[in-house]
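Undergrad: Mind looking at a prediction? Sequence and model below.
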Amino acid sequence: MKAFQIVAPRETSLRDVPVPSPGPSDVLVEVAAAGVCHSDLHLAHARALPYELPLTLGHELAGRVVAVGDAVTDRTVGEQVVVYLCWGCGECRACLGGAENYCLAHHDDSVPGPGMGRHGGMADYAVVPARHAVPLGDLDPVAAAPLADAALTPYHAVDRARPHLGEGSTALVIGVGGLGNLAVQILAATTGARVLAVDTDRSRLELAATHGAHEALVSSEDTAADVAELTAGLGVDVVLDFVGAQATLDLAAAAVTTGGRISISGLAAGRLPLLAGPPPYGLPWGVSVVKPYAGSRADLEAVLDLAHAGAIQVPVEVHALPDAAAVLERLEAGLVQGRAVLVPDRP
């Protein structure tokens, strides 16, 4: 079979590899589609990786179960599934409480999963622990594959901020690319919040406006003042930062209101200005700062429910698996609208 792999630091290749065999508790998934994410770029460009190589990329995958291990009783051959992102230990208190995305066996690193420590979905087939293969029902697996991260991550961030997002509240979404666009949709579908969207890309802002953003702001040195004006000087109740750069974190600190929440999902290595002093020199009183990661299995099931109801959708552009390297280049150049997905070539 074909698999797009990191074969050495900063070196990727589409390779011929054997079709893997599922273990007793695994299923073999015939991949229908694998989403392409900025995390794949980070891994492909990394000078050093903590993973055994070669490693098949692709942490957003969906497809059809074609074989099951001897101990598997809850998945069946022919079933369409999407793969849950976080493969925790299943035994620590976090995992037993349903929060495998915060597995304590990996407290000093990201929880491994497909394409991130385990072979992923940019391949013809993938072996997946059966408990992480979530039924898709009648959803199109090509359209649904990006839900595994592009919708899961913002859903989790929104859900953790839900106490701040009642009627009359305001949420600021910074960065409305793949994840941020879904955050706008999830806010519109599940909260009563007024949604402000910020990005440097006008086309992304236009798309966010069609998906529920009430105001779309082109990022500039005046954005904090614009947010203040739109909120009568109060600021926003929730900031969802899907960039994490210094400029976006500065904006988050300037925009949040008293008792609000800053949620940082972006990984651009900025630093939140957190001066231990009273306002106006530090953050407003009562502000909480959280750093959510991915989401729980229950979050993924809630995402699938929203997709079944037609409340959210991922704009996708479809490419053949052999074009994976070129698609990563498109993503790096900012040419992908929504989410790119790779589809294996099959007769």
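TA: Happy to help now that I have it.
Undergrad: going forward, measure contacts and count neighbours with C-alpha atoms only.
TA: OK.
Undergrad: SS state for the nearest residue to Ala67 once chain neighbours are set aside?
TA: Distances taken as Cα to Cα, 6 or more residues apart in numbering place Leu28 nearest to Ala67, at 5.1 Å, with adjacent residues excluded. Under DSSP: H, G, I helix; E, B strand; the rest coil, Leu28 falls in the strand class.
Undergrad: and what of Val336?
TA: Going by three-state DSSP: Val336 is coil.
Undergrad: re the thing from before, the residue nearest to Ala67 is in contact with Val65, isn't it?
TA: Yes: counting by Cα atoms under 8 Å, Leu28 does reach Val65; the two are 5.8 Å apart.
Undergrad: quick revisit: can you count the residues close to the residue nearest to Ala67?
TA: 25 (other Cα atoms under 10 Å).
Undergrad: Distance check, it against Pro129.
TA: Look at Leu28 and Pro129: by Cα to Cα, to the nearest Å, they are 9 Å apart.
Undergrad: ok, Gln246 - contacts?
TA: Contacts for Gln246 (Cα atoms under 8 Å, 6 or more residues apart in numbering) come out as 268-272.
Undergrad: meant to ask about Gly192
TA: By Cα under 8 Å, 6+ apart, the residues touching Gly192 are 165-169.
Undergrad: Show me where this structure has its helices.
TA: Taking DSSP state H to define them, one finds helices in the chain at 38-45, 93-96, 141-144, 152-160, 178-190, 202-210, 223-230, 246-255, 297-308, 324-332.
Undergrad: Could you provide those helices in a markdown table, with additional columns for distance to Gly338?
TA: As requested, these are arranged in a markdown table below (distance: least, Cα to Cα, whole Å):
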| stretch | distance to Gly338 |
| --- | --- |
| helix 38-45 | 12 |
| helix 93-96 | 31 |
| helix 141-144 | 11 |
| helix 152-160 | 14 |
| helix 178-190 | 5 |
| helix 202-210 | 8 |
| helix 223-230 | 24 |
| helix 246-255 | 21 |
| helix 297-308 | 16 |
| helix 324-332 | 10 |
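Undergrad: nearest to Gly120, of those?
TA: Gly120 sits nearest to helix 38-45 of all these, at 10.7 Å, using Cα to Cα.
Undergrad: Just the buried positions in that closest one, please.
TA: For helix 38-45, the neighbour count (16 or more other Cα atoms under 10 Å) marks 40-41, 43-44 as buried.
Undergrad: one more structure, for comparison:
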Amino acid sequence: MSPHSCGHCIWCARGQDNNCDDSIVGRGYGIDGGLARYVLVATTRELVKLNTLDPVVAGPLTDAGATSYHAVKRTLPRIPPGGTAVVIGAGGLGAYAIQHLLALTSARVVAVDVSTDRLAYATELGAHDVLEGVNDDTTTELHRLLGGGANAVFDFVGIDQTITHGLQSTGKAGAYALVGAGNGSLRGTMFDKLPRDGEVFSFQAPTIADTLEVIALAESGKLRVDVDIFPLDRVAEAYEKMERGELRGRAVVIPD
């Protein structure tokens, strides 16, 4: 699993191994990947033992499942019983975030996306409401639905538009989690755009503990994991389908 961590720095000692000073992780670069028959790991810290879970199902959980879980877990103190949460981008990570929110909270979950197919999928997974598009109209409708801003907003896109409307959708004392790496920016003054008495955070990767907890959730039947399987010689096709948004869940590449 990713990221690599040393196991002995102050961050690792605190259980925040995703912040390890020796970490090698990035947006599509870093240590060697898994598109190979065999993968060399530096330490058994980077391995997760499975009990009943199929490795094909477990694969997406170590990245998309655990990353979205880390975001949801960070916001739990901000979401009261019967609270509200918004997931912007109901694709791979967002689909898991919806399930984590339903498993860990009693929040009303709203999924926001530009794709009607992904919104239909979000409804299948249990989202209480769905909104198509990210614009002034959907933000207004969101406030009407929830009676104000949400306790937590998760942005799995991270472009200018989703950052702007994500923050506008975050209520007082709420949390805005910027997870998507869309290289977006927030324009204008910060003071009136950030949630009052709330928090805004981002991060690079989940912790080892996050991954273990997500695997446990899946092994107990609390997570639905949809995968599209590709042999190693069709990996280019998997990337093309991902770019076109044609994957229902996550692509898993299986060496012959």
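TA: Sure, I can see it. This one's a predicted model, so the numbers in the text were calculated from it and none came from an experiment.
Undergrad: returning to that earlier point: and which of the buried residues of helix 38-45 of the first structure is nearest to Leu104 of the first structure?
TA: Among the buried residues of helix 38-45 of the first structure, and counting by Cα to Cα, the member closest to Leu104 of the first structure is Leu43, at 22.9 Å.
Undergrad: where does the closest one sit relative to Val36 of the first structure, distance-wise?
TA: In terms of Cα to Cα, Leu43 of the first structure sits 12 Å off from Val36 of the first structure.
Undergrad: Would you quantify the distance from His308 of the first structure to Val198 of the first structure?
TA: 28 Å.
Undergrad: So between the two, which is more surrounded?
TA: Val198 (26 against 15).
Undergrad: Give me the distance between the equivalent of that one over in the second structure and Leu146 of the second structure.
TA: Alignment note (TM-score structural alignment): Val198 of the first structure maps to Val112 of the second structure. Going from Val112 of the second structure to Leu146 of the second structure by Cα to Cα gives 14 Å.
Undergrad: Please apply the same query to Ile215 of the second structure.
TA: According to Cα to Cα, Ile215 of the second structure and Leu146 of the second structure sit 32 Å apart.
Undergrad: Geometric centre of the second structure: which residue is closest?
TA: Ser68 (2.7 Å; Cα atoms, centre = their mean).
Undergrad: What's that one aligned with over in the first structure?
TA: Counting by TM-score structural alignment, the partner of Ser68 of the second structure is Pro154.
Undergrad: Contacts only, for its match.
TA: Per Cα under 8 Å, 6+ apart, neighbours of Pro154 of the first structure: 179-180, 182-183, 186, 294.
Undergrad: count of residues packed around the aligned partner of Glu215 of the first structure in the second structure?
TA: Using TM-score structural alignment as the criterion, Glu215 of the first structure maps onto Asp129 of the second structure. Using other Cα under 10 Å, Asp129 of the second structure has 16 other residues around it.
Undergrad: now swap in Tyr38 of the second structure and tell me
TA: So Tyr38 of the second structure, with other Cα under 10 Å, has 8 neighbours.
Undergrad: same question, Ala309 of the first structure
TA: 10.
Undergrad: quick one: it from Val68 of the first structure, how far?
TA: 30 Å.
Undergrad: sorry, back to before: can you put the buried residues of helix 38-45 of the first structure in JSON lines and add distance to Asp345 of the first structure?
TA: Listed next are the buried residues of helix 38-45 of the first structure as JSON lines, based on distance: Cα to Cα, whole Å:
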{"residue": "Asp40", "distance to Asp345 of the first structure": "21"}
{"residue": "Leu41", "distance to Asp345 of the first structure": "22"}
{"residue": "Leu43", "distance to Asp345 of the first structure": "24"}
{"residue": "Ala44", "distance to Asp345 of the first structure": "22"}
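Undergrad: Which of the residues you listed sits closest to Arg204 of the first structure?
TA: When the buried residues of helix 38-45 of the first structure are compared against Arg204 of the first structure (criterion: Cα to Cα), the nearest one is Leu41, at 20.1 Å.
Undergrad: Any figure for the gap between the closest residue in space to the closest one that isn't next to it in sequence and Ala44 of the first structure?
TA: In this structure, Leu41 of the first structure finds its nearest non-sequential neighbour in Leu328, 6.6 Å apart by Cα to Cα, 6+ apart. Distance of Leu328 of the first structure to Ala44 of the first structure, given as Cα to Cα: 9 Å.
Undergrad: How about Tyr155 of the first structure?
TA: 26 Å.
Undergrad: go on, Leu272 of the first structure?
TA: Counting by Cα to Cα, the gap from Leu272 of the first structure to Ala44 of the first structure is 27 Å.
Undergrad: Please apply the same query to Val29 of the first structure.
TA: Val29 of the first structure is 24 Å from Ala44 of the first structure, by Cα to Cα.
Undergrad: just Leu179 of the first structure next, same as before
TA: Look at Leu179 of the first structure and Ala44 of the first structure: by Cα to Cα, they are 20 Å apart.
Undergrad: counterpart of Ala181 of the second structure in the first structure?
TA: That one, Ala181 of the second structure, aligns with Leu267 by TM-score structural alignment.
Undergrad: Val214 of the second structure too?
TA: Match for Val214 of the second structure (TM-score structural alignment): Val303.
Undergrad: wait, what's in contact with that match?
TA: Val303 of the first structure neighbours (Cα under 8 Å, 6+ apart): 147, 151-152, 155.
Undergrad: now with 7 Å?
TA: For Val303 of the first structure, the contacting residues are 151-152, by Cα atoms under 7 Å, 6 or more residues apart in numbering.
Undergrad: and if you look at the one 5 residues further on?
TA: Contacts of His308 of the first structure were listed using Cα under 7 Å, 6+ apart, and they are Leu139.
Undergrad: what about Gly133 of the second structure, how many neighbours?
TA: For Gly133 of the second structure, using other Cα under 10 Å, the count is 17.
Undergrad: In the second structure, what residue corresponds to Asp138 of the first structure?
TA: Under the alignment (TM-score structural alignment), Asp138 of the first structure maps onto Thr52 of the second structure.
Undergrad: how close does that match get to Ser5 of the second structure?
TA: From Thr52 of the second structure to Ser5 of the second structure the distance is 26 Å (Cα to Cα).
Undergrad: Ile215 and Leu146 of the second structure: who's more crowded?
TA: Ile215 (27 against 18).
Undergrad: and of the contacts of Gln246 of the first structure, the nearest to Val343 of the first structure?
TA: Ala268 (28.8 Å).
Undergrad: Might one say that the closest one is in contact with Ala247?
TA: No: Ala268 of the first structure is beyond contact range of Ala247, at 10.2 Å (criterion: Cα atoms under 7 Å).
Undergrad: Among these two, which residue is more densely surrounded?
TA: The residue with more neighbours, out of Ala268 of the first structure and Ala247, is Ala247; 15 against 12, by other Cα under 10 Å.
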